[in-house]
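1. For reference, the sequence and a predicted model appear below.
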Amino acid sequence: MHFLQILILAIVQGAAELLPVSSSAHVIVAEKLMGLDPTTPEMTMLLVMLHTGTMFAAIVYFWKAWVATYFSSLSAFRTNALRIVAATAATGVVGLALLFIIKRVVFRNASGFEIEHLFGNTTLMAVSLIAAGVLIILAARIRERSDDLTLRSSIWIGAVQGLCLPFRGFSRSGATISTGLAMGVSRRRAEEFSFALAVVLTPPVIAKEAWRLYQAAHVQAVDSGHAVNTMHLIGPSLVGMVFSFLAGLLALRWLSKWLEQGRWHFFGIYCLVAACVVLAVG
């Protein structure tokens, strides 16, 4: 993989991962345009490191706000920890239920089914982008209230996050922030809580992708008859992580600015346009 390709994917992943426009849809389109195979160990390794870069970008960007909100006192920590745990549990319940339904109904309980089989379906991706775009536009029309985050709204946000997991194109940040806005949560609190959930969710995603890398390398080793060395992939992947980190920081500044200035709906319009592009490229 060339340095320019790594740079492009890092910027696309880093920006789109944290903006409410679906990073997966953008990365898949970029890979198709550059003729890359996302199933290779090289691409899997790069994706793991790009996710790591965006996770650290969210931690650095929101750290002061999270300290002020979540760690201001023992009581505040307990209350907010309960909300995060409840939301994450709702994500797991909804996500696993969707996975079960998709496997049993759509794929007729096929033994080799993995959720990644859905990711290459450009029609499904476009529909998901449209759904995210409509949700963002509708949420932007709701007048902001000063209501704080409650346990009930936390669970709803987590449940909607679970809906995003199987569908590439259904932006996680766009859906969770919009759900918070729709339930009367202030823009700042909705944004902070959405990315707190993302930081909790990202390590299992990274672990899953790392496991896929190990499995792919093992299969390749069995087929070729000798061990596959993936150490040469670390250097390019670290470069990608740095660029995704920097792109993520810039993306978060952009997101916060538009959210506070009442321009949230523009991200929804972009998702609708992106759906058309995905269909054309697919």
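-> Now that the structure is in, tell me what you want to look at. What you are looking at is a predicted structure, and each value in this text was computed from that prediction instead of being measured.
2. from here on, contacts and neighbour counts on C-alpha atoms
-> Fine.
3. so how far does stretch 14-34 reach from one end to the other?
-> 18 Å (C-alpha to C-alpha, to the nearest Å).
4. Can you give me the buried ones in that stretch?
-> 14-31 (16 or more other C-alpha atoms under 10 Å).
5. Can you name every helix or strand that the strand or helix carrying residue 255 contacts?
-> Assessed by DSSP states H and E, residue 255 sits inside helix 234-260. Applying 3 or more C-alpha pairs under 8 Å, 6 or more residues apart in numbering; DSSP states H and E, one finds that helix 234-260 contacts helix 3-18, helix 41-70, helix 187-224.
6. Please identify the deepest-packed of the ones you listed.
-> Comparing these by mean neighbour count (mean count of other C-alpha atoms under 10 Å), helix 3-18 ranks first with a mean of 23.
7. Quick check: what element follows that helix along the chain?
-> helix 23-34.
8. Give me the angle between that next one and helix 3-18.
-> 160 degrees (axes from the mean of the first three to the mean of the last three C-alpha atoms, to 10 degrees).
9. and here's the other structure:
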Amino acid sequence: MDWLQVVVLAVVQGLTEFLPISSSAHLILVPVLTAWEDQGLAFDVALHLGSLSAVVIYFRQEIWQMMTSSLAAIRGKGVDKDARLGFWVVLATIPVCLIGFLIQNIIADQMRSTLIIGISLIGFGLLLGYADWRMRGTRSEYQLRLKDVLIIGGAQALALIPGTSRSGITMTAALLIGMSREGAARFSFLLSIPVIVLAGGLEAVKLLQVPQSIDWLAMLAGTLLSGFSAYVCIHYFLVVIKKLGMQPFVIYRVLFGAWLLWFFHF
């Protein structure tokens, strides 16, 4: 890989992982729209590590509270709001893991087309716009109920369809059940942690099974750039949605999806 490819892929991963615009769509399209060769599993692992580091650092206090409270609950000291939130994060992750395991080959072989990506960008983008437009909720991530978590977790499984956006669909579901914009975004970001860990771990296992030469300098640069851009993205996204809501991202999704359909299919 040349350095331009390293920078572009790392920044695209870092920015789109947490914005409701589909990181998979953008990363699939980069090699389609350029002459670059596939970056390889090792670099994919590095990019995931960068994104994971960013969200863990940003939410380090919340994560620490969830861990300590969960351990206290296991020891029989009662379940507080932090322990409950930790349990909700784990529970909401189960559907996407189960469904992803069952249909991963179908996704890899049959669903990574520009047609599916374009339709998903537009369709789920309009759904996000509707959820944000009718948003009247004020609940935070600490006020979720079991039914709410099951709905958000089920919605997250739809993100296996390229172009859907994991963050986008979870925020959509959260808004529809009455969460505030910030609460929906924060819970979506916390949900990304186990998903990124599992996705990165799966790629790491594949990497061990198929040894390949590794450009360690490129991997380090990719990790740092992905992490930095993801951290900046999380911070400013939470600022933007307080003032403008989700509509700028809806417009981007619809225009991007329409361009893909026009460029590749008309």
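-> Okay, I see it. On a predicted model such as this, the values are computed, not experimentally measured, just so you know.
10. who touches the aligned partner of residue 161 of the first structure in the second structure in this structure?
-> Counting by TM-score structural alignment, residue 161 of the first structure lines up with residue 156 in the second structure. By C-alpha atoms under 8 Å, 6 or more residues apart in numbering, the residues touching residue 156 of the second structure are 92-93, 95-96, 166, 169-170.
11. against the second structure, where does the helix holding residue 255 of the first structure fall?
-> Under the criterion TM-score structural alignment, helix 234-260 of the first structure matches residues 216-242.
12. mean distance, the matching stretch to its aligned residues in the first structure?
-> By mean C-alpha distance after the TM-score superposition for the first structure, the fitted stretch 216-242 of the second structure averages 1.2 Å away from its aligned residues in the first structure.
13. The second structure: which residue goes with residue 77 of the first structure?
-> Aligned partner of residue 77 of the first structure by TM-score structural alignment: residue 82.
14. One more: residue 172 of the first structure?
-> Using TM-score structural alignment, residue 172 of the first structure pairs with residue 166 in the second structure.
15. do you know how far that match is from residue 24 of the second structure?
-> 9 Å.
16. separation between the match of residue 172 of the first structure and residue 265 of the second structure?
-> For residue 166 of the second structure relative to residue 265 of the second structure (C-alpha to C-alpha), the value is 25 Å.
17. swap in residue 100 of the second structure?
-> 28 Å.
18. Neighbour count for those two, which is higher?
-> Neighbours were counted for residue 100 of the second structure and for residue 265 using other C-alpha atoms under 10 Å; residue 100 has more, 18 against 9.
19. residues in contact with that one?
-> 157, 160.
20. Unless I misread the structure, it falls within a helix.
-> Yes: counting by DSSP: H, G, I helix; E, B strand; the rest coil, residue 100 of the second structure is part of a helix.
21. What lies in contact with stretch 118-137 of the second structure?
-> For stretch 118-137 of the second structure, using C-alpha under 8 Å, 6+ apart, the contacting residues are 21-22, 161-164, 168-169, 171-173, 175-181, 245-247, 249-251, 253-258, 260-261.
22. I would like a PyMOL command selecting only the buried ones among these, please.
-> Only the buried entries of the contacts of stretch 118-137 of the second structure go into this PyMOL selection, using 16+ other C-alpha under 10 Å:
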select buried, resi 21+22+161+162+163+164+168+169+171+172+173+175+176+177+178+179+180+181+245+246+247+249+250+253+254+256+257+260+261
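23. follow-up on the earlier one: pull out the buried positions in the helix holding residue 255 of the first structure.
-> 236-252, 255-256, 259.
24. Mind telling me what element the residue nearest to residue 265 of the first structure when sequence neighbours are not counted is part of?
-> Nearest residue to residue 265 of the first structure, sequence neighbours excluded (C-alpha to C-alpha, 6 or more residues apart in numbering): residue 137, at 4.6 Å. Element membership for residue 137 of the first structure (DSSP H and E) is helix 122-140.
25. how about residue 206 of the second structure, what does it touch?
-> residue 41 are the contacts of residue 206 of the second structure under C-alpha under 8 Å, 6+ apart.
26. how about it, what's its match in the first structure?
-> Match for residue 206 of the second structure (TM-score structural alignment): residue 212.
27. how near is its match to residue 117 of the first structure?
-> 13 Å.
28. post-alignment, stretch 192-208 of the first structure versus the second structure, mean distance?
-> Stretch 192-208 of the first structure sits 1.1 Å off on average (mean C-alpha distance after the TM-score superposition for the first structure).
29. Any chance you could list what contacts that stretch?
-> Counting by C-alpha under 8 Å, 6+ apart, 48, 51-52, 55, 58-59, 62, 65-66, 84, 87-88, 173, 176-177 sit against stretch 192-208 of the first structure.
30. What is the nearest of these to residue 219 of the first structure?
-> Each of these was scored against residue 219 of the first structure by C-alpha to C-alpha, and residue 48 proved nearest at 18.9 Å.
31. residues near residue 114 of the first structure, how many?
-> Neighbour tally, residue 114 of the first structure, other C-alpha under 10 Å: 12.
32. Same check on the one 5 residues further on?
-> Counted with other C-alpha under 10 Å, the neighbours of residue 119 of the first structure add up to 17.
33. so it makes contact with residue 169?
-> No: counting by C-alpha atoms under 8 Å, residue 119 of the first structure does not reach residue 169; the two are 9.2 Å apart.
34. which neighbours do these two share?
-> Counting by C-alpha under 8 Å, 6+ apart, the residues touching both residue 119 of the first structure and residue 169 are residue 125.
35. residues contacting the closest residue to residue 148 of the first structure other than its chain neighbours?
-> If the residues on either side of it in the chain are set aside, residue 148 of the first structure comes closest to residue 185, at 5.6 Å by C-alpha to C-alpha, 6+ apart. Listed by C-alpha under 8 Å, 6+ apart, the contact set of residue 185 of the first structure reads 144-149.
36. hmm, try it at 7 Å
-> By C-alpha atoms under 7 Å, 6 or more residues apart in numbering, the contact list for residue 185 of the first structure reads 145-149.
37. for residue 231 of the second structure, same thing?
-> Taking C-alpha under 7 Å, 6+ apart, one finds 54-55, 58 in contact with residue 231 of the second structure.
38. With residue 51 of the second structure instead?
-> Contacts of residue 51 of the second structure by C-alpha under 7 Å, 6+ apart are 14, 226-227, 230.
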